[in-house]
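In: got a sequence here, can you model it:
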Amino acid sequence: MKSKLYELRADLLLLSVAIAWGVTFLMVQDAINTTPVYAFLFFRFAIASILMFFIAFKFLNQINKKTIFYGIILGIFLFSAFATQTFGLSYTKSSIVAFITGLNVICVPFLAYFIFKDHIKRNVLIATFIAVIGLYLLTMSGALTIGKGELLTLICAFLFALQIIYTGKFSKEVNVFLLVLFQLITVTVLSLGFSLLLDNVTFNLTYDYAFFKAVLITAIFATVYAFLIQTYMQQFTSATKTAIIFAMEPVSASIFAFLAVGELLTNIQISGAILIVLATIIAEVKFKSLSHIFNR
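Out: Predicted coordinates for the structure are as follows:
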């Protein structure tokens, strides 16, 4: 019973992460209209790394090679996912990128099974497929073809899936605070390198209100808070349920867009959002309970 309460608390806090990412989506979109993507990522993760350093300060004496190695692995997965997603946006529509990125929800259970032989619960598997249908209805606004952009984004989905799976494994073996710290530092270093290589500017930016607002809010809530909660709470829940819960990100982004700028959803998109919410509920309920409900 106690473990179930821990799992429910973990799932609710992971839901808050999906909401944080969704709420900051518009902010990031506005910021990268005037700031190169990798330069923005560098500043976002650099500030997050500094904040995380002070949070993890009292655990610095526990640093070891294993923690650093695990943090670097997670950081490489995370940055590579951002990079492939960004390149994918150069070749195809953002709605298609959003949908294919969301396919990590179906990659996670199968990769977890093939890599670690993790058992997939029936209700979670059902929830996974419902979430994919919901993502399609919510995000898609064009025909899905297979081109360079789609392939890059599919790689992105696999990388996000790997980041979720290995976060769940690594968080049980080393200090969570240090693991997050080295993950964020890795993304910072890689973002700086890519920015210097590919962006027109890295430091000579327009440091206006929109930039500082986006960088600070995403660094605090969408990075430090989000990855600390994800890493800590994945000790108590499965990677597959985490992926399903994270599918709530576009739902929260759509709700916030409606509240902030009056952006309306179509009936099909609303249906998709409802399916994603339904998927997160089904993932929490045992299959026997579902059978009992439907047989009444």
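
In: going forward, measure contacts and count neighbours with C-alpha atoms only.
Out: Will do.

In: my read: residue 282 touches residue 127, true?
Out: Yes. Between residue 282 and residue 127 there is a contact at 5.7 Å, judged by CA atoms under 8 Å.

In: higher neighbour count, these two?
Out: Using other CA atoms under 10 Å as the criterion, residue 282 and residue 127 rank with residue 127 on top: 28 against 19.

In: following the helix or strand hosting the more buried one, which helix or strand shows up next?
Out: Assigned by DSSP states H and E, residue 127 belongs to helix 122-139. As assigned by DSSP H and E, the chain's next helix or strand after helix 122-139 is helix 148-170.

In: between whatever helix or strand comes next after that next one and helix 148-170, how big is the angle?
Out: Downstream of helix 148-170, the first helix or strand assigned by DSSP H and E is helix 176-198. Inter-element angle recorded for helix 176-198 and helix 148-170: 160 degrees (by axes from the mean of the first three to the mean of the last three CA atoms, to 10 degrees).

In: outside of helix 176-198, which residues touch it?
Out: With CA atoms under 8 Å, 6 or more residues apart in numbering as the test, helix 176-198 has contacts from 36-39, 41-43, 45-46, 48-49, 52-53, 55-56, 59-60, 63, 67-68, 70-76, 78-79, 171, 201-202, 227-228, 231-232.

In: quick one: buried residues of the helix or strand just after it?
Out: Next along the chain after helix 176-198, taking DSSP H and E as the criterion, comes helix 209-217. By 16 or more other CA atoms under 10 Å, the buried positions in helix 209-217 come out as 211, 214, 215, 216, 217.

In: alongside the first, I'd like the structure of this one:
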Amino acid sequence: MTRVQANLLLLLAAAIWGGGFVAQSTAMKELSPFWFIGLRFAVATAAVLPFVLLERRKAAVKTSRRHLGLYLAIGLALFGGAATQQVGLQTTSVTNSSFITGLYVVFVPVIAVLFLRRPPHWIIWPGAVMAIAGIYLLSGGHLSALTVGDGLTVICAGFWAIQITLAGTTVKETGRPLALSATQFAITSLLALIVAAIFEPVSLDAIMGAAPEILYVGVFSSGVAFVLQIIGQRYTTPSQAAIFLSSEALFGSSLAALILGETIPPVGYIGCALMFSAMLVVEVVPELSRRRAQAV
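Out: Below you'll find the predicted structure:
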């Protein structure tokens, strides 16, 4: 596979994830948040399982008790991110959600410092300032315009950052990203269905009404897109992968405008640009610095 083909796969994965924001929003016209999360990740678990079985045949490391503990922690982080994002979509727009969720790119290095004691690249701090300014401008330049949903989505980005940090460490130990994926999907589905069964009403008609969104997000966003990402990243550079995967936010906002008719204030476009720039610089600049250091 050529690098151009790999980057196109990553672009397709980002487009699928961007469409997932629209599906998550429209699904709640029929189904409550936790029922949607539970059913979505149940489908995702089933979609990934065949790949897990293939991966298992080539596994070089046996799953230990420590690995199971890490899988549980990652599943809890995924549940926290999915829950805050889905509930947040009740009071924020798809555009805001897609861009604010992308803040995980900034949060990941910060969490690595706090918990793994890894000093960050200097670009993290201006990147964080750019991201915060972007959120402010996305709201129209008025703090009162920020909604509870926006705040929940910032928390969601924090959960995604924890999930990504732990997942990266765990996959290096186990060499089994698909097994980790299926396990975290199953944990998230189970927890969400428990919460839904206790607190949220449901009917077969509601589930059938949201079935297209459940299948899209479950099969494509969590199953197909994940596999595309794994394949694509094997044949391209980390900096190029970051650029293509970060376009998820742009696809999310574009599809929200085309399908849902969402709009943002003029100054909000500057906020989007700042947030997208923050996502890119914290990934690309450290990689370029590393290359220059190796070349010297």
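
In: what's the neighbour count on the residue nearest to residue 280 of structure 2 when sequence neighbours are not counted?
Out: Spatial nearest neighbour of residue 280 of structure 2, excluding adjacent residues (CA to CA, 6 or more residues apart in numbering): residue 243 at 6.1 Å. Residue 243 of structure 2 has 20 neighbouring residues, counting by other CA under 10 Å.

In: which secondary structure element is home to residue 243 of structure 2?
Out: Going by DSSP H and E, residue 243 of structure 2 is in helix 238-246.

In: for the following helix or strand past that helix, the distance to its chain's centre please.
Out: Moving toward the C-terminus from helix 238-246 of structure 2, the next helix or strand (DSSP H and E) is helix 248-255. Taking CA atoms, centre = their mean, to the nearest Å, one finds the center of helix 248-255 of structure 2 at 13 Å from the center of the full chain.

In: and the contacts of helix 248-255 of structure 2?
Out: Contact partners of helix 248-255 of structure 2, identified using CA under 8 Å, 6+ apart, comprise 14-22, 94-96, 98-99, 102, 276.

In: hmm, try it at 6 Å
Out: Helix 248-255 of structure 2 is contacted from outside by 14, 15, 18, 19, 95, 98, 99, using CA atoms under 6 Å, 6 or more residues apart in numbering.

In: for residue 246 of structure 2, give its distance to residue 10 of structure 2.
Out: 10 Å (CA to CA, to the nearest Å).

In: more neighbours, those two?
Out: Set residue 246 of structure 2 next to residue 10 and count neighbours by other CA under 10 Å: residue 10 wins out with 31 against 23.

In: same for whichever strand or helix holds that one, what does it pack against?
Out: Per DSSP H and E, residue 10 of structure 2 falls inside helix 3-27. Packing contacts for helix 3-27 of structure 2, counted by 3 or more CA pairs under 6 Å, 6 or more residues apart in numbering; DSSP states H and E, involve helix 225-232, helix 238-246, helix 248-255.

In: can you redo those helices as CSV with distance to residue 140 of structure 2?
Out: Listed next are those as CSV, based on distance: least, CA to CA, whole Å:
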stretch, distance to residue 140 of structure 2
helix 225-232, 32
helix 238-246, 23
helix 248-255, 16
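
In: what's the most buried one of these?
Out: helix 248-255 (a mean of 24; mean count of other CA atoms under 10 Å).

In: and that one against structure 1, how far off on average?
Out: Superposed on structure 1, helix 248-255 of structure 2 shows a mean distance of 2.3 Å to its aligned residues (mean CA distance after the TM-score superposition for structure 1).

In: downstream of that helix, the next helix or strand is which one?
Out: Following helix 248-255 of structure 2 in sequence, per DSSP H and E, is helix 266-295.

In: about what we covered before: which ones among the contacts of helix 176-198 of structure 1 map onto helices?
Out: Using DSSP state H, the members of the contacts of helix 176-198 of structure 1 that fall in helices are 37-39, 41-43, 45-46, 48-49, 52-53, 55, 67-68, 70-76, 78-79, 227-228, 231-232.
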